[in-house]
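**Student:** The following block contains a protein sequence and its predicted model.
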Amino acid sequence: MINRRNFIIGAAGLVSATQFPALSLARTSSTELELIAGPAKKKLFRPDAEASDVWAYNGEVPGPEIRVRKGDRVRVRFTNNLEEPTSIHWHGIRIDNAMDGVSGLTQEAVQPGASFVYDFEVPDAGTYWYHAHNKSWNQVGRGLYGPMIIDEPERPFDSSHDITLVLDDWRLRRPGVLDTESFGSLMDWSHGGRLGNWITVNGGAVPVTALKRGEAYRLRLINAANARVFEIDPNRFDAKVLAYDGQALSEPISLAYAPAMLGPAQRMDLLVVPQENFALEEVSSDDPFVMAEFKVEGVATAAVTAPAVAINAIPEPDIANARRVKVLMEGGAMGGFVEITYQGKKLQGEDVQSTRQTWAFNGVANLADDPLFVAERGQTIIIETINRTAWVHAMHVHGHHFRVISRSGSEVDEGKPWRDTFLIGPNQTTEIAFVTDNPGKWLYHCHMLEHAAAGMTTWFTVA
């Protein structure tokens, strides 16, 4: 488990309170959903504060919660009412490559006023999310994201006991409105990414949720922040971990090493059987910050047996016969001189300022003409990622789930759970293993969105 013993990301001191917003699903027919991206107004700070200019799906931040069942075919008619091109990535879902939503790689970006139909089947139950994947540093940072929950064929938790919590941090300026002028700051791109100074859960600050005493609940945590790593200790309210990144564990576990680090794009499902009021807190500082409160009501009944959560079938890596690929991460502030090639040219002098490319994988910034590797279908790949930068990164593999098989300087997560995003600290080396069972062109990139834009993006092909 990545935890405080490995590295610490500080959180800004925050205070607040707003109402818990509803997440709803827009449906145009029994088989087709509708998502519309466009400008909107939203109060992110106190109820008496000014509304911020945000970008939203169907006018909501987060966007509507899309909820389907494992094995369903999903059709989403997406319309772009922004003034710039965009696309939607369905994060963590082992999706058909043409529907992955990566503009410039798997599809052309959807132009202003145009529409695109995403049509795919969902193979795995779990907690996922969707977000913009064109200029993500700008579009996700302004609010273009939402939860996607894929239920088991037989739901172990009913709707009143299955709660989604989308975490985000926002950079606000006085009088409590979104700071839009600082998007694209080279300081953010070359340092730790765009960190905010205000935390919301499901679009509001410190929501309060009523729970029944002694009953089992699933809390689905999704980190939608551009760069913030949330530090969370489930042991503070006797919760157990049910799943990481949408993939259920064989049984609920209590964390031996807490708190846990929830990086950008990562998810964590928790099992809680509340007896007293409790709070979900960010605990990276000496004074924990309350992100959400839970009021426990009623009288406890007999002892509860927590529902069993089904495990998805993901092919196990064949470590003994794996092909190894090395990725050296370099660059960024305090990284020393690094020779970077971008679009076939070695950057010199003021090129960094003009191209804004400050990071590199194996000396290359951003999408190279050639893939990082080409794999046969069904091949086991081990990616050894070596972080020679001064910063933490959240590395995401598209189209696949993997196991972390080694991590220098710290423990490998108990049971080596399936993940689609992993955290790697400064001067740390991490190995992941997965089976390339999904054909197409897939990204491997840092989900600190400013880092991805500034060079930490590559791709691979499954033939």
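**Tutor:** Good, I have the coordinates.

**Student:** from here on, contacts and neighbour counts on C-alpha atoms
**Tutor:** Noted.

**Student:** What segments of the protein are helices?
**Tutor:** Remark: helices assigned in the chain by DSSP state H are 136-139, 186-190, 351-355, 449-453.

**Student:** Determine which stretch of those helices is the most buried.
**Tutor:** Compared across those, helix 449-453 shows the largest average neighbour count, a mean of 28 (mean count of other C-alpha atoms under 10 Å).

**Student:** list the buried ones in stretch 235-246?
**Tutor:** Of all the residues in stretch 235-246, those buried under the rule 16 or more other C-alpha atoms under 10 Å are Asn235, Phe237, Asp238, Ala239, Lys240, Val241, Leu242, Ala243, Tyr244, Asp245, Gly246.

**Student:** Strands - which of those residues land there?
**Tutor:** Counting by DSSP state E, the part of the buried residues of stretch 235-246 found in strands is Lys240, Val241, Leu242, Ala243, Tyr244.

**Student:** Need those in CSV (columns: distance to His91).
**Tutor:** Shown next, in CSV, are those (distance: C-alpha to C-alpha, whole Å):
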residue, distance to His91
Lys240, 24
Val241, 20
Leu242, 19
Ala243, 16
Tyr244, 13
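
**Student:** Looking at these, spot the one nearest Gly104.
**Tutor:** Using C-alpha to C-alpha, Tyr244 is the member of those that lies nearest Gly104, at 29.1 Å.

**Student:** mind listing what the closest one touches?
**Tutor:** Gln266, Arg267, Met268, Asp269, Pro417, Trp418, Arg419 (C-alpha atoms under 8 Å, 6 or more residues apart in numbering).

**Student:** before we move on, what about Thr389?
**Tutor:** With the criterion set at C-alpha under 8 Å, 6+ apart, Thr389 makes contact with Met329, Glu330, Gly331, Gly332, Met334, Gly335, Pro426, Asn427.

**Student:** And Trp189, by the same measure?
**Tutor:** Contacts of Trp189 by C-alpha under 8 Å, 6+ apart are Arg356, Thr358, Glu450, His451, Ala453, Ala454.

**Student:** For those residues, give me TSV that also has distance to Gly192.
**Tutor:** Shown next, in TSV, are these (distance: C-alpha to C-alpha, whole Å):
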residue	distance to Gly192
Arg356	15
Thr358	12
Glu450	8
His451	8
Ala453	13
Ala454	12
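
**Student:** Next one for the comparison:
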Amino acid sequence: MMHQRFAAAACCLAAWATASLAAEPGNLRLAEDLNPDPHILELRLVAEPATVDLGGVNAHAFTFNGAIPGPELRLKVGDEVIAHFTNRLPEPVSVHFHGIELDNAHDGTTTTQDPVQPGGSFSYRFHVTRPGIFWYHPHAMMPTDQVFKGLYGVVVVEDPAEAALVSRGVLPRQDYTLMLSDTTVCKAPGRNDTATFPADPALPWSLTAKGLGSFPGNNAYPTPKDLCETPRDGHGHPRPGPLAAGDIPNVQPPGNCGGKTSCRVNEGQIVLGNGRIAPEVEVRAGQGLRLRLVNAAVSRYFRLWLADASGQRVNLVRVGGEGGLLDRARLEGGRQGSLDLQYDPGEIMLANADRADVVFTVPDAKPGEVLTLWTGDYQHYGTTEYPFGYGGVPSAPVLKLRVAGPAKARERYSIAAGAPLRLHPAVQAPVEDLRGLPITAHLQDPAKFEVPLPGSADESILFTVLGLRESIDGIHGMALEGGAGGGYRAIPYLASSRYARVGDLLELTIRNGTQQHHPLHLHGFSFQPVRLLDSTGKLVYEYDYNEFMDTIDVPATHQLVFRVRLHDRPLAGSDKAGGAAGRWMLHCHIFNHAGIGMMAELVVLP
């Protein structure tokens, strides 16, 4: 019998949203469950083209189950997911459940399965073993364009500590999942913009306050006119054009940059929150609201701040993210050790594929007043192509919160930085500390294997640019995306491949040798950041809290030291161990960077 998971929760949320969250555009649908077992979520997941309303702009998009984003998967730790995937798109697709520590055969990459061809199907099966905010997206043969066209969805795994904290008023009762992204929609041929963002002093710009003047615009190649009127295929090569009004163009550059002086991919013109332009929800003055945030954009960093109608800032307090709740609430931004983070205290910065669990108190505003969650330009680029390291992106609203009146006395909420969460007396379940454990294992030397393999035992992994293209250790890892024939089992190991064994606790270093930030993503395992160093190895910041992550931003010319335990897990659909063994990708999660070579792998041996 089909039933809707968390139907009661949806009904409660309807009381504070503008309309029922299950029906109001801009709010997420919950996955329809085909299985009566309360510990199994069995669903149909269909990749299909659809014309969607982005909020006044109609787009011919790629979708999961006909909408952007796809259905939200709401789970508890220990639940099993069985996702029956069907591909109705005209190109191959696989599904990667980003951040989930699952059986390698179900990781959804080109080294674990052959992409699902048009008309084909594949069933993904796994248990969720860690709380947190996760998401799903394609990962077959340069998925940049598929994500840019709308192919993504969210997974929320409830933390076991949540119920106790909500009942005691430490966490708000109301929560809202917000997937952030951007895209560009073509206009009629001959009418496409010759600048992604024209210079306009009337547009708000987050860097004006830093003395950089009014909004400078961005007319760098490729512009919407370039993308829509001289379009690319899925490999970045020219294809017949122009595209029709409403089409979303491909943005992935070719592997050789197409003879251009850069492989640049500009941010999308339209900023989306849950597939809509600035969706709106209803709140009450004095209440608390919890936002589960996901950056699903191809290349845009989201620098987020909340402001009331007068522009007064409201602090966003982080309580968790990729590994569930933190030990204590954190007010982030400002400085991290000797590093200027380039965003202010009380703001939240999400690099590509980052997630954050944040809370705030709605200020005592009058009924009808609107608070706005904004995103602004962020200085994460190198200065060779980008003036002062910014992208030329105007500030844009991503969510509007309309005050309907005052909250009831029992609904009023406040929280301070440092407030105990996992360390709360009602919970007392601190995050595991990997930093204090002895390191007893190291990477394997593949040259010493009985049958030697390409690879490296160097525990320092270099992000670098070679010939205008991003790489790892000077190796362009595009071979890991397949396409050379022979299926996924024939994909070669690379000189940048690393090898370790199930059960190892490793300490590894990512060295960012470029002038740009890069968000590191490791498949299959959560890690803990330990320290941040500058390019010379001098300490910049020693992490003073524990958190499990699968994606983290590595600043330009800095080094990140992290620890990871390669714990085993059962094979899908059985109790037999061995699910951790296999090939796990490690890459920059700016999709177009991975697509032109900033990709390697961690091969975990039994």
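**Tutor:** Structure received. It should be emphasised that the depicted structure is a prediction, and the values quoted were computed from it without experimental measurement.

**Student:** From the buried residues of stretch 235-246 of the first structure, pick the one nearest Leu25 of the first structure.
**Tutor:** Nearest member of these to Leu25 of the first structure, counting by C-alpha to C-alpha, is Gly246, at 20.1 Å.

**Student:** Touching, the closest one and Pro123? I think so.
**Tutor:** No: the criterion here is C-alpha atoms under 8 Å, and Gly246 of the first structure misses it with Pro123 at 11.6 Å.

**Student:** Identify the contacts common to those two.
**Tutor:** In terms of C-alpha under 8 Å, 6+ apart, Gly246 of the first structure and Pro123 are not both contacted by any residue.

**Student:** List the members of the contacts of Thr389 of the first structure that persist in the second structure.
**Tutor:** Retained in the second structure (both residues aligned by TM-score structural alignment, their matches' C-alpha atoms under 8 Å) from those: Met329, Glu330, Gly331, Pro426, Asn427.

**Student:** how about the strands of the stretch 151-300 of the first structure, start to end?
**Tutor:** Under the criterion DSSP state E, counting those that start in this stretch, the stretch 151-300 of the first structure carries strands at the ranges 162-170, 172-173, 177-178, 198-201, 208-212, 217-223, 230-232, 240-244, 247-253, 260-262, 267-272, 278-282, 289-297.

**Student:** which one of the ones you listed lies closest to His133 of the first structure?
**Tutor:** strand 217-223 (16.0 Å).

**Student:** so the closest one matches what in the second structure?
**Tutor:** Following TM-score structural alignment, the aligned partner range for strand 217-223 of the first structure in the second structure is 289-295.

**Student:** Give me the mean deviation of that stretch from the first structure.
**Tutor:** Compared with the first structure after fitting, stretch 289-295 of the second structure deviates on average by 0.8 Å (mean C-alpha distance after the TM-score superposition for the first structure).

**Student:** chain center to that stretch, what's the gap?
**Tutor:** 12 Å (C-alpha atoms, centre = their mean, to the nearest Å).

**Student:** cool, stretch 378-393 of the first structure as well?
**Tutor:** That offset, for stretch 378-393 of the first structure, works out to 17 Å (C-alpha atoms, centre = their mean).

**Student:** got the end-to-end distance for stretch 275-295 of the second structure?
**Tutor:** By C-alpha to C-alpha, to the nearest Å, the extent of stretch 275-295 of the second structure from end to end equals 12 Å.

**Student:** now swap in stretch 84-96 of the first structure and tell me
**Tutor:** Where stretch 84-96 of the first structure begins and where it ends lie 25 Å apart, using C-alpha to C-alpha.

**Student:** could I get the strands of the stretch 151-300 of the first structure as a markdown table with distance to Lys346 of the first structure?
**Tutor:** Formatted as a markdown table, the strands of the stretch 151-300 of the first structure follow (distance: least, C-alpha to C-alpha, whole Å):
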| stretch | distance to Lys346 of the first structure |
| --- | --- |
| strand 162-170 | 35 |
| strand 172-173 | 37 |
| strand 177-178 | 37 |
| strand 198-201 | 39 |
| strand 208-212 | 53 |
| strand 217-223 | 35 |
| strand 230-232 | 36 |
| strand 240-244 | 39 |
| strand 247-253 | 41 |
| strand 260-262 | 35 |
| strand 267-272 | 37 |
| strand 278-282 | 42 |
| strand 289-297 | 45 |
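
**Student:** out of those strands, nearest to Lys41 of the first structure?
**Tutor:** strand 177-178 (10.3 Å).

**Student:** quick revisit: nearest to Ala310 of the first structure, out of the strands of the stretch 151-300 of the first structure?
**Tutor:** strand 247-253 (6.8 Å).

**Student:** need the contact list for the residue mapped onto Val364 of the first structure from the second structure.
**Tutor:** In the second structure, Val364 of the first structure lines up with Ile475, judged by TM-score structural alignment. Going by C-alpha under 8 Å, 6+ apart, Ile475 of the second structure touches Leu494, Ala495, Ser496, Gly597, Met598.

**Student:** Ok, Thr429 of the first structure next?
**Tutor:** Glu384, Thr385, Ile386, Asn387, Arg407, Ser408.
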